[in-house]
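Student: Sharing a sequence plus its predicted fold:
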Amino acid sequence: MGITLGTAGHVDHGKSSLVQALTGINPDRWEEEQRRQMTLDLGFVWFSTPAGHSVNLVDVPGHERLIKNMLAGATGFDGVLFVVAADEGMQPQSLEHLQILNQLGVEHGLIVISKIDLVDAEWLEFISGEIQAQFAATSLANAPIVPVSARTGAGMAQLIQALDQLISQLPARMLQQHNPRLPIDRVFSIDGFGTVVTGTLRDGNLSIGMEIEILPQQLRGRIRGLQSQQISYTNVQTGMRVAVNLSGIERQSLKRGDVLTLPQTFEPTNLLDVLIETTADAPSLSHNQPLQLYLGSAELRCTLALLDCDTLPAKQQAFGQLRLQHPTIAQRGDRGILRRASPAATVAGIRVLDAHPQRHRRMRPAVIAQLQQLANGLPHEILLQHIQQQCLSWQELQQRSGFDSETALAALNTGCNNGLISIVSATAAPLTANSLITSTGYWNQLQANLRQILAEYHTTWPLRSAMPREELRKRMGLAASNFNQILQVLAEQAWLSIEANQIKLTEHQAQPNANQQAQIQALLALWQSNPALPPSREQWPKLEPELWRYLLQTEQLIHIGAEVYFLPKQYQQMHSWVLEQLAAGQSISLAQARDAWQTSRKYAQAMLEHCDQLRITRRVGDLRVAY
């Protein structure tokens, strides 16, 4: 598995020269970069250390006008080589890069003092102390300092040794802990191969032949080829710098900031709940302030809604909601940077607490308590916050939590054992990616709501045997897939009865009152006087629509066609006669049916057309034959 390191530091402090000295490769890809001797865009090189570590190195530009390119490359760093020129020390862009790395939570790296051939030993000792003091209150406070000269080679052996030691101390990366997610930082095409995208694989694995999706555009394609360090692979793992050759997607449809993942695993979002921490020299941020968000490899315009304060001064934290002009892909735990557009400056770092929140009202204690739990809660408490008022599949809940699979499963078990979380499945059913998970409170609320809706329906329509399944789903406001799983579980409950697409409380029985029963008997008496010749429409007594519906629902009358009904016994006799004629190989004429049933032409024709609709018979000329 490859290690991805990045460079950082002020323009012209020797980052690219250092990279070339380490790898033998010039990271400046463009002719203009080489002519101006200044990195304008991201450079990607690789090398192996004496200890056998395979290293991908991302060289970022150091000029203040190219900060967005630097931020696009900073996603996915395992560590950083922070380069400071010995003759100049920390400069404005050095400090901004340091702030960015601190806000992104980059904790592993080396401070490389470059160009030591330009200073004497006394100055080098002084500048080393100055640099160490400036790093002291940051995430890189413990980074070793390594003085080098790319021009003379002084200190390079010590740098390589320090790199090996740094890499050996990096925390083990969890494999397959999430669905694969590749923030795209380059897009190009190659003759004969087509579209190629590159990036650092943040999560999961990718394999040749996989169907993939590019978000937020929701473009589908397949992986045609995979490379890392110009070596072809059949599959690649978390943390590797990869180039992905795509089939089925045009180069013109893609851009830096898009995300490559698997179909139906991530949902684009326009809202992010975040914990904001302003930088040490940031101007105060205000509610509804427009800002630029750098998340993954994307640059996004957004509006900051401060949820627990009106203004946020330097070096302070607050909860906020970022309202994005365009959708993006994120999950809990992702880190990003907020910048002010004019005058350009990095003003804060953010940590995503919820990538799919509701739009919040400000200064609400319940909202703040929820965000505090998402920021600092125990794993099972964090799971609970995502399912307080909804059901999520196990796969989606894991993704939203940002936990690896082992942590998420342990948190689920804790929540279930504490009675706080419920798995909506049959008791003996195994946990799968599609298993529904919710809070126990919401699960109880769902059941109570379902019972109440059914009870109200039975009260409103006492003669209806059950409520249509789809009407119940809409009243409950549930997605079809969730509703079906919920009903499968509740079908085991004695209080609920489900038949086909009809649902009722088991205790409910459709029963006409005495007056309604008398009306029904009076109407049925008209049919019973001559079952083969039912009364015409003009002879029917006035009957409320619900009673008609009840008669059909209980099959006391069988509907044949427009204004044509038969008693069940008469209908069965006519139906059986048709089947007997067909079984004997006989065709049926309208006159034969009329005479056999001792009915009129109108009713005989209605019954034969009914048999056609049931695909028992089909009409050939003036006759009916077996369908």
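Tutor: Here it is on my side, so go on.

Student: CA only for contacts and neighbour counts going forward, please
Tutor: Fine.

Student: Please enumerate the helices of the stretch 51-200 of the chain.
Tutor: Secondary structure of the stretch 51-200 of the chain (DSSP state H, counting those that start in this stretch): helices located at 67-74, 92-103, 121-135, 156-169.

Student: Show me what the last one is packed up against.
Tutor: When you say that, I think you mean helix 156-169. Helix 156-169 makes packing contacts with strand 109-114, strand 145-147 when contacts are defined by 3 or more C-alpha pairs under 8 Å, 6 or more residues apart in numbering; DSSP states H and E.

Student: Can you tell me which of those is most buried?
Tutor: strand 109-114 (a mean of 26; mean count of other C-alpha atoms under 10 Å).

Student: If you count contacts, what does it end up packed against?
Tutor: By 3+ C-alpha pairs under 8 Å, 6+ apart, strand 109-114 packs against strand 79-85, strand 145-147, helix 156-169.

Student: looking at those, which is closest to residue 446?
Tutor: Comparing those by their distance to residue 446 (C-alpha to C-alpha), the top pick is strand 79-85, with 47.1 Å.

Student: picking that back up, out of the helices and strands packed on strand 109-114, nearest to residue 302?
Tutor: strand 79-85 (28.3 Å).

Student: Return the distance of the closest one from the chain's centre.
Tutor: 35 Å (C-alpha atoms, centre = their mean, to the nearest Å).

Student: Repeat that for stretch 336-355.
Tutor: With C-alpha atoms, centre = their mean, you get 23 Å for stretch 336-355.

Student: What is the end-to-end distance of it?
Tutor: One end of stretch 336-355 to the other measures 13 Å (C-alpha to C-alpha, to the nearest Å).

Student: cool, stretch 526-536 as well?
Tutor: Stretch 526-536 has an end-to-end distance of 10 Å (C-alpha to C-alpha).

Student: same check, this time on stretch 416-423
Tutor: 8 Å.

Student: residues near residue 303, how many?
Tutor: Residue 303: 18 surrounding residues under other C-alpha atoms under 10 Å.

Student: That one: what's it in contact with?
Tutor: Listed by C-alpha atoms under 8 Å, 6 or more residues apart in numbering, the contact set of residue 303 reads 288-291, 322-324.

Student: Residue 547: which of those is nearest?
Tutor: Using C-alpha to C-alpha, the contacts of residue 303 come closest to residue 547 at residue 323, 54.1 Å.

Student: State the distance from the closest one to residue 274.
Tutor: According to C-alpha to C-alpha, residue 323 stands 11 Å off from residue 274.

Student: With distance to residue 486 as extra columns, can I get the helices and strands packed on helix 156-169 in TSV?
Tutor: Shown next, in TSV, are those (distance: least, C-alpha to C-alpha, whole Å):
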stretch	distance to residue 486
strand 109-114	50
strand 145-147	59
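
Student: what sits up against stretch 454-471?
Tutor: 472, 501-505, 508-512, 546-547, 549-550, 553.

Student: coming back round to it: kindly reformat the helices of the stretch 51-200 of the chain as a markdown table containing distance to residue 588 and mean neighbour count.
Tutor: Below are the helices of the stretch 51-200 of the chain laid out as a markdown table (distance: least, C-alpha to C-alpha, whole Å; neighbours: other C-alpha atoms under 10 Å):
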| stretch | distance to residue 588 | mean neighbour count |
| --- | --- | --- |
| helix 67-74 | 79 | 24 |
| helix 92-103 | 85 | 21 |
| helix 121-135 | 98 | 14 |
| helix 156-169 | 88 | 16 |
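
Student: Below is an additional structure, to be compared with the one above:
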Amino acid sequence: MVPGVDRPLRNAEEIKFHVGTAEASGKLYLLDDGPWEANARGLATVALAEPLAAAAHDRFILRRPSPPATVAGGEILAAEPGERRPPRKALIERLRAYQERLAGHDPFSPEGVRARVEHALDRAGPKGATRAEISRTALLRGEAVEEALKALAASGAAAPLDSERWIHAQACRAAVEEIRAIVKEAWAGKQAFSVPLAQLKKERDWPAALWRAIEENLERSSLAARRGGKLIDPAAADALSPQDRDLAERIGAVYRETGFLSPRPDELPARLGAAERDIERILEHLCNEKRLIRLAKTVILDYGHFLDAQRKVVEAIKAKGSLNSADFKYHIDSSRKYALAILDYLDVLRVTIREDAERRLAPNYEQRMLK
């Protein structure tokens, strides 16, 4: 506020906003407690009635429209498009954090540029930002952004996710801890032995590079391991109760003995005298341990039997050039239901390729065969 103002500035007061040679009408919303008397300093938002060309660190003055008088001036810390103002509390925290990062440095000095780049990364959150996105957000040249990123990486404040995208270290740590907490909770009650990655990713629009970093952290700390599309508990086998171990052995024996005529999962409770919930939990564990393999919702095989079927498919196609389910069922002495489930699963693995009713070997199929 300028000295000698005849009356204090109040929240939602009509003002004239001047920056450079441009002028626009608007309303002043005080973020710090008001009203503001002469010589007061604080944070405020100006909501303009029309668009105006302005950017962070431009200087401005505020005038009262009637009677005309200059009442305040200052520096723009952030310029936001759109009609909706950010929530007051979040905006105050964001602007205070930005001021602390600048720490009184000229925003165009090397220290100030680093603070602006770090602030842009912080605002990007777990999605991170590319060099070009940072350049647009912070209104800085690419060369300046590159130098600032190098300095931030050296200090541990930022890290590259890949060749283009960067993330603030705090956002990366928060994302890792969020997933670690979910995994720990899942393992704690031993009610689940795996967490589907697809569901986690659906709920969090994070870049693939961040998910890779999270998985590496989980594996490095032995908290979880990736198996296909799931995170599994590597210590699950050691944590099984005696009752669970017994049930696991009984289920495993059923699938070893039944081969390619295995029972549906919903048939096991009556067959083994166990609760459906416990059956499903142990089936999940046995699949994670590669003792069983679930080919479809109702088709589960002993893992060794599946490997045998996979070998037979490859040998049959090598011998005749192609294979269909009607013929394959005789190779495994089973029904078309099981033959189709096996062939469909090999299609998903890209071991085989379906052409009408026939299957052929996919290019480089050896690299995708299960072992």
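Tutor: Yep, that arrived. Just so it is clear, the structure is predicted and the values come from calculations on it, not from any experiment.

Student: Superposed, how do the two chains score by TM?
Tutor: In this superposition the chains share a TM-score of 0.65, using TM-score structural alignment, normalised by the length of the second structure; 334 aligned residues with a C-alpha RMSD of 4.8 Å.

Student: that older thread, now list the buried members of the contacts of residue 303 of the first structure.
Tutor: 290-291, 322-324 (16 or more other C-alpha atoms under 10 Å).

Student: Residue 97 of the first structure against residue 8, yeah?
Tutor: Yes. Counting by C-alpha atoms under 8 Å, residue 97 of the first structure sits close enough to residue 8 to count as a contact (6.3 Å).

Student: Residues contacting the helix or strand hosting residue 100 of the second structure, please?
Tutor: Secondary structure assignment for residue 100 of the second structure, by DSSP states H and E: helix 88-102. For helix 88-102 of the second structure, contacts defined as C-alpha under 8 Å, 6+ apart pick out 31, 43, 77-78, 111-112, 115-116, 119.

Student: switch the cut-off to 10 Å
Tutor: Residues outside helix 88-102 of the second structure that contact it (C-alpha atoms under 10 Å, 6 or more residues apart in numbering) are 29-32, 43-45, 77-78, 85-86, 103, 105, 111-116, 118-120, 122-123.

Student: rewinding a little: with distance to residue 330 of the first structure and secondary structure added, can I get the buried ones among the contacts of residue 303 of the first structure in JSON lines?
Tutor: Rendered in JSON lines, the data for those read as follows (distance: C-alpha to C-alpha, whole Å; DSSP: H, G, I helix; E, B strand; the rest coil):
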{"residue": "290", "distance to residue 330 of the first structure": "20", "secondary structure": "strand"}
{"residue": "291", "distance to residue 330 of the first structure": "18", "secondary structure": "strand"}
{"residue": "322", "distance to residue 330 of the first structure": "12", "secondary structure": "strand"}
{"residue": "323", "distance to residue 330 of the first structure": "13", "secondary structure": "strand"}
{"residue": "324", "distance to residue 330 of the first structure": "12", "secondary structure": "strand"}
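
Student: which one among these gets closest to residue 341 of the first structure?
Tutor: residue 291 (6.6 Å).

Student: Please say which position in the second structure that closest one maps to.
Tutor: Residue 291 of the first structure maps onto residue 15 in the second structure when the alignment is built from TM-score structural alignment.

Student: Not counting its neighbours along the chain, what's nearest that match?
Tutor: With C-alpha to C-alpha, 6 or more residues apart in numbering as the criterion, residue 15 of the second structure has its nearest non-adjacent residue at 5.1 Å, and that residue is residue 64.

Student: how about the one you found, secondary structure?
Tutor: Three-state call for residue 64 of the second structure (DSSP: H, G, I helix; E, B strand; the rest coil): strand.

Student: Check residue 80 of the second structure too.
Tutor: Classification of residue 80 of the second structure using three-state DSSP returns coil.

Student: so how far is residue 245 of the second structure from it?
Tutor: Taking C-alpha to C-alpha, one finds residue 80 of the second structure at 59 Å from residue 245 of the second structure.

Student: likewise residue 11 of the second structure?
Tutor: Residue 11 of the second structure is 68 Å from residue 245 of the second structure, by C-alpha to C-alpha.

Student: and those two? which has more neighbours close in?
Tutor: Applying other C-alpha under 10 Å to residue 11 of the second structure and residue 245 shows that residue 11 carries more neighbours, namely 18 against 15.

Student: that's a helix at residue 147 of the second structure, yeah?
Tutor: Yes. The assignment for residue 147 of the second structure is a helix, going by three-state DSSP.

Student: isn't it right up against residue 110?
Tutor: Yes. With contact defined as C-alpha atoms under 10 Å, residue 147 of the second structure counts as touching residue 110 (8.8 Å).

Student: The second structure: helices as residue ranges?
Tutor: Taking DSSP state H as the test, the helices found in the second structure are 88-102, 110-124, 131-138, 142-155, 169-188, 197-203, 208-220, 236-239, 242-258, 268-272, 276-288, 303-320, 325-331, 336-349.

Student: Figure out how far the longest one is from the centre of its chain.
Tutor: Shown here is helix 169-188 of the second structure, whose average C-alpha point lies 11 Å from the average C-alpha point of the whole chain (C-alpha atoms, centre = their mean).

Student: quick revisit: dump the residue contacts of the match of residue 291 of the first structure.
Tutor: 9, 24-28, 46-48, 62-66, 68-71.

Student: again, but for residue 521 of the first structure
Tutor: Taking C-alpha under 10 Å, 6+ apart, one finds nothing in contact with residue 521 of the first structure.

Student: Tell me the counterpart of it in the second structure.
Tutor: Per TM-score structural alignment, residue 521 of the first structure is aligned with residue 249.

Student: How much space separates that match from residue 206 of the second structure?
Tutor: 40 Å.

Student: Same question for residue 117 of the second structure.
Tutor: Distance from residue 117 of the second structure to residue 206 of the second structure, by C-alpha to C-alpha: 20 Å.

Student: Can you report how many residues neighbour the residue lying closest to residue 254 of the second structure once chain neighbours are set aside?
Tutor: Among residues not flanking residue 254 of the second structure along the chain, residue 262 sits closest, at 7.7 Å (C-alpha to C-alpha, 6+ apart). When neighbours are defined as other C-alpha under 10 Å, residue 262 of the second structure has 18 of them.

Student: What does residue 262 of the second structure correspond to in the first structure?
Tutor: Residue 262 of the second structure maps onto residue 534 in the first structure, by TM-score structural alignment.

Student: Residue 330 of the second structure too?
Tutor: By TM-score structural alignment, residue 330 of the second structure lines up with residue 595.

Student: Hmm, its match is touching residue 601, no?
Tutor: Yes. Residue 595 of the first structure is within contact range of residue 601, at 9.1 Å (criterion: C-alpha under 10 Å).

Student: Alright, I will stop here.
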